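>>> Show me how the following folds:
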Amino acid sequence: MKPFQLTYTAENPGLLRDALGGWGISKRTLASVKYGGGQILVNGAEVTVRHALEKGDAVTVIFPNEEHGKGLSAEDGPLEIVYEDEALLIVEKPPMQNTIPSREHPFGSLANIVAKHFNDHGIPSTLHIATRLDRDTSGLVCIAKNRHIHHMISLQQQEKKMKRRYEALVHGLLEKEKFTITAPIGRKNASIIEREVREDGQFAETEVCLLQKLAGYSHVSLQLNTGRTHQIRVHLAHIGHPLVGDDLYGGKRNLIKRQALHCTELELIHPVTDERLFFHSSLNGDMQSLI
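Modelled structure (predicted):
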């Protein structure tokens, strides 16, 4: 399996360590390169991070191959690939599939199937799922093929350069056409699963846009500005409009047997080429039929 590598050009003289930090390579990634079998080359010769760079030097970082965790089995299964290159894999997750295995659903997750895809195509990476979706939620998922790429995507999320948009059906008729929910989210006392809005929670922000009013329901578009667990579900329940089908947070399942939530758009900057990428996904049939 050929290791993943990136090459940079030094724009100014200075220590290699500082240049690597400027290119977004974290201390953790550097440690994995140093102790995990990777290499750092300057003009083809192996060096340490204390090397003094000259302007125009070619710096190549060869990242060590990664292995799946022992608890993750590679399984055959359908995989709908939207985009793939040496750094990224964008896929469509169907409803009623875990993103990663759980105690209740140890097999058949998206991670299990992607692990088989990586094995079949000689991709030396563990699973770096950058945008997880709940089991019920369908739509676009972003997977990094390398620890460094995952780090770069995480930075984009923190800096709000990555955008994720969803469509959902909620109970009740929204009065405002556009508004933002800003309310901190934390784990609910005595529950390992359920979250709630609470003062000591983590900052969370969701933008809401009304698309259309239906008979007792609203079809909405949502943009996540933060990525808290169950964020959309908690925020909508908090304002009295829980997701249709989300019985954990007050929704009813008389119309659909899962939460009516789909990740329709994913926008990010490619962590290697700096190209802005945009992906769109149409609603699943069950949500389309409801609308």
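>>> C-alpha only now, for contacts and for neighbours.
OK.
>>> so who does the nearest residue to residue 197 once chain neighbours are set aside touch?
Spatially, and ignoring its direct neighbours in sequence, residue 197 is nearest to residue 185 (4.5 Å; C-alpha to C-alpha, 6 or more residues apart in numbering). Contact analysis of residue 185 by C-alpha atoms under 8 Å, 6 or more residues apart in numbering lists 195-204, 228, 231, 234.
>>> Name the member of those with the most neighbours.
Highest neighbour count within those: residue 234, with 26 neighbours (other C-alpha atoms under 10 Å).
>>> can you pull the contacts of that one?
Residue 234 neighbours (C-alpha under 8 Å, 6+ apart): 185, 195, 196, 197, 242, 249.
>>> can you give me the helices in the stretch 1-150 of the chain?
16-22, 27-35, 110-120, 147-158 (DSSP state H, counting those that start in this stretch).
>>> Could you export those helices as TSV, including distance to residue 50?
Formatted as TSV, the helices of the stretch 1-150 of the chain follow (distance: least, C-alpha to C-alpha, whole Å):
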stretch	distance to residue 50
helix 16-22	6
helix 27-35	13
helix 110-120	35
helix 147-158	20
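>>> I'd like those helices laid out as JSON lines, including mean neighbour count and distance to residue 48.
Shown next, in JSON lines, are the helices of the stretch 1-150 of the chain (neighbours: other C-alpha atoms under 10 Å; distance: least, C-alpha to C-alpha, whole Å):
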{"stretch": "helix 16-22", "mean neighbour count": "16", "distance to residue 48": "8"}
{"stretch": "helix 27-35", "mean neighbour count": "15", "distance to residue 48": "9"}
{"stretch": "helix 110-120", "mean neighbour count": "19", "distance to residue 48": "31"}
{"stretch": "helix 147-158", "mean neighbour count": "19", "distance to residue 48": "18"}
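>>> one more, for comparison:
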Amino acid sequence: MKPDPAAVMKNGAPVRMSGLLQEGDVLRITVRDESSSENIIPAPVPFDIVFEDSDLLVISKPSGVAIHPAVSHPANTLANGIALYFKEQGIPYVFRCINRLDRDTTGLLIAAKNKVSASILERDLRLREIHRTYLAIAEGLLPEKGTVNAPVGRKSSSLIERCIDWENGDTAVTHFRRLRYFPLCTLPDTGEEEIPLSGFRPAAAPAQGKADLPMLSLAELHLETGRTHQIRVHMAHIGHPLLGDTLYNPEGLP
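Below is the predicted model:
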């Protein structure tokens, strides 16, 4: 495709990219319209919009919904729902999610509406000007705070699972802070396990003799990097896997 000579204008006239600017010049850049992503079929997948303007969309992602189509879930993803939302507004939809969340994770998702905003947001994420904070429940009594600095890579025997790979993994850094701890209680009449809402305790360690009880920790986690399954891999690596994570802790608490 030939470049559009009118894509970059200086003072109302086309200008070469090597041209020099002087004080008072008016530069106008036109971004070419795009066609929608053909592999993402618009579908009615509900989601809540937290913020929207002409450049980006901030979505509250529900648990149990994947972000984009894959072999295991080719449809009914958040991307399909966003595609329908854009189609109804007459806006071409190109998949540009700036951050990613696992299927069972809830949280805010940023979607760029055009090339320019995508470039700026991706740069901000790369320079760590966009901060990502998560809350999670981990098994055991987590230290009050700490940092996990361990490279994460794809596990050779799995298409999905990741692992700590000191030789070939990508740099991954996770900071954590314990907010609360509480015991995992068993109801005597049903035998079902539950987390009692009244059982939350301050972040300080339990009294001597109480640490032998099955404990859970509410943790706040900050990511310096955004590797696939980073929090889940790192927490399992330090012996405090996330509650209910059957992939990285199949023998853990239900």
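>>> follow-up on the earlier one: please identify which of the helices of the stretch 1-150 of structure 1 is closest to residue 52 of structure 1.
helix 16-22 (6.0 Å; C-alpha to C-alpha).
>>> so the closest one corresponds to what in structure 2?
Mapped onto structure 2 using TM-score structural alignment, helix 16-22 of structure 1 spans no residues at all.
>>> got the contact list for that helix?
10, 27, 48, 49, 50, 51, 52, 53.
>>> and if we set it to 7 Å?
Here helix 16-22 of structure 1 makes contact (C-alpha atoms under 7 Å, 6 or more residues apart in numbering) with 49, 50, 51, 52, 53.
>>> swap in stretch 98-106 of structure 2?
Contacts of stretch 98-106 of structure 2 (C-alpha under 7 Å, 6+ apart): 61-67, 109-112, 121-122.
>>> So which of those belong to strands?
Counting by DSSP state E, those place 61, 109, 110, 111, 112 in strands.
>>> could you dump those residues to a markdown table with neighbour count?
As requested, those are exported to a markdown table (neighbours: other C-alpha atoms under 10 Å):
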| residue | neighbour count |
| --- | --- |
| 61 | 24 |
| 109 | 19 |
| 110 | 20 |
| 111 | 24 |
| 112 | 25 |
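>>> Looking at those, which is nearest residue 74 of structure 2?
Within these, the smallest distance to residue 74 of structure 2 is 17.9 Å, found for residue 61 (C-alpha to C-alpha).
>>> Which strand runs longest in structure 2?
strand 173-183.
>>> what element comes up after that one heading to the C-terminus?
From strand 173-183 of structure 2 onward toward the C-terminus, using DSSP states H and E, the following helix or strand is strand 185-186.
>>> Find me the equivalent region of whichever helix or strand comes after that following strand in structure 1.
Counting by DSSP H and E, the element after strand 185-186 of structure 2 in chain order, helix or strand, is strand 193-194. With TM-score structural alignment applied, strand 193-194 of structure 2 matches no range in structure 1.
>>> helices or strands next to strand 193-194 of structure 2 in the packing?
strand 185-186 (3 or more C-alpha pairs under 7 Å, 6 or more residues apart in numbering; DSSP states H and E).
>>> follow-up on the earlier one: and the residue nearest to residue 197 of structure 1, what's its match in structure 2?
Alignment note (TM-score structural alignment): residue 185 of structure 1 maps to residue 152 of structure 2.
>>> do the same with residue 50 of structure 1
Match for residue 50 of structure 1 (TM-score structural alignment): residue 18.
>>> Residue 44 of structure 2 maps to what in structure 1?
Under the pairing rule here (TM-score structural alignment), the equivalent of residue 44 of structure 2 within structure 1 is residue 76.
>>> which one in structure 1 is aligned with residue 112 of structure 2?
So, by TM-score structural alignment, residue 112 of structure 2 is matched to residue 144.
>>> now the match of residue 50 of structure 1: how far from residue 8 of structure 2?
To residue 8 of structure 2, residue 18 of structure 2 is 11 Å away according to C-alpha to C-alpha, to the nearest Å.
>>> Of those two, give the one with the bigger neighbour count.
Each of residue 18 of structure 2 and residue 8 has its neighbours counted (other C-alpha under 10 Å); residue 8 has more, 17 against 6.
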